[in-house]
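Visitor: this one's sequence-less:
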């Protein structure tokens, strides 16, 4: 009977941890989507239309600070739960790389669109 109780408690704890990881994943995806949507708004705004590639790059680097930070925090939280044995600095690096990749993708699209319009 005692072994059964231990097994039930272990399964319950495991299920609770899985739920926490799933919730953290959903929040990270939501943070990513909010950040991407904000970057997309910057891309399509009227003020960016006449910008040079360098000016647009600077704009994107500073755009959407609250969305960027929320995405960073949510992604680090998810990674910390998913991979608890990995150094927190590595999770921060992964989050920062994801942000840099999003910015690069938006800038690349802007530059390609600008070149095609010439």
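Guide: Nice, I can see it. These figures come from a predicted structure and were not determined experimentally.

Visitor: C-alpha only now, for contacts and for neighbours.
Guide: OK.

Visitor: need the longest helix for the chain.
Guide: The single longest helix within the chain, with elements called by DSSP state H, is helix 2-44.

Visitor: Name the next helix or strand downstream of that helix, please.
Guide: helix 53-62 (DSSP states H and E).

Visitor: How many residues are close by residue 68?
Guide: 21 (other C-alpha atoms under 10 Å).

Visitor: On the three-state scheme, it is what?
Guide: With DSSP: H, G, I helix; E, B strand; the rest coil as the basis, residue 68 sits in helix.

Visitor: One more: the one 3 residues further on?
Guide: On the three-state scheme (three-state DSSP), residue 71 is labelled helix.

Visitor: Included below, for side-by-side comparison, is a second structure:
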């Protein structure tokens, strides 16, 4: 009987952990999508027509602060659940790298568009 209760508690606990992991993953994806959508609004042709490359890079680096922070926090939470034994600084570094890559992609698209013949 005790073994059955312990087994039931263990299965319930692992099910709850899986649900928490799924929720954290979903939130990280929502944070990413929200940040990307905000960056895409910053890239709208009407806003960037006359911007120099340097101005656009500075604009993107400063754009969407709440969306960027939400993405960072939700990704760190997910990574901490996925890899609980890793140093939290490593999770922060991974999240910051993901943000840098998002910004780099938008800047690359801007540069290509600027260089394209009209």
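Guide: It's in. A quick note: this is a predicted structure, and the numbers were derived from the prediction, not measured.

Visitor: Kindly provide the TM-score of these chains.
Guide: Scored against TM-score structural alignment, normalised by the length of structure 1, the superposed chains reach a TM-score of 0.97; 118 aligned residues with a C-alpha RMSD of 0.9 Å.

Visitor: returning to what we had before: the longest helix of structure 1 packs against which elements?
Guide: helix 65-82, helix 88-117 (3 or more C-alpha pairs under 8 Å, 6 or more residues apart in numbering; DSSP states H and E).

Visitor: Make CSV out of those and add distance to residue 50 of structure 1.
Guide: Below are those laid out as CSV (distance: least, C-alpha to C-alpha, whole Å):
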stretch, distance to residue 50 of structure 1
helix 65-82, 23
helix 88-117, 9
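
Visitor: Most tightly packed of these?
Guide: helix 65-82 (a mean of 20; mean count of other C-alpha atoms under 10 Å).

Visitor: Give the aligned range of it in structure 2.
Guide: Taking TM-score structural alignment as the measure, structure 2 aligns residues 65-82 with helix 65-82 of structure 1.

Visitor: tell me the average deviation of the matching stretch from structure 1 after fitting.
Guide: Mean deviation of stretch 65-82 of structure 2 relative to structure 1 after superposition (mean C-alpha distance after the TM-score superposition for structure 1): 0.5 Å.

Visitor: Report the distance from that stretch to the chain centre.
Guide: Centroid displacement of stretch 65-82 of structure 2 relative to its chain, using C-alpha atoms, centre = their mean, to the nearest Å, is 6 Å.

Visitor: nearest residue to residue 64 of structure 1 other than its sequence neighbours?
Guide: The spatially closest residue to residue 64 of structure 1, leaving aside those adjacent along the chain, is residue 38, at 6.1 Å (C-alpha to C-alpha, 6 or more residues apart in numbering).

Visitor: any idea of the angle the longest helix of structure 1 forms with helix 88-117?
Guide: 30 degrees (axes from the mean of the first three to the mean of the last three C-alpha atoms, to 10 degrees).

Visitor: Mean distance between helix 2-44 of structure 1 and structure 2 after superposition?
Guide: Mean deviation for helix 2-44 of structure 1: 0.4 Å (mean C-alpha distance after the TM-score superposition for structure 1).

Visitor: ditto for stretch 89-102 of structure 1
Guide: Relative to structure 2, stretch 89-102 of structure 1 is 0.2 Å off (mean C-alpha distance after the TM-score superposition for structure 1).

Visitor: Tell me, how many residues neighbour the closest residue to residue 71 of structure 2 other than its chain neighbours?
Guide: Ranked by C-alpha to C-alpha, 6+ apart and with sequence neighbours excluded, the top spatial neighbour of residue 71 of structure 2 is residue 31, at 4.2 Å. A count of neighbours around residue 31 of structure 2, defined by other C-alpha under 10 Å, yields 21.
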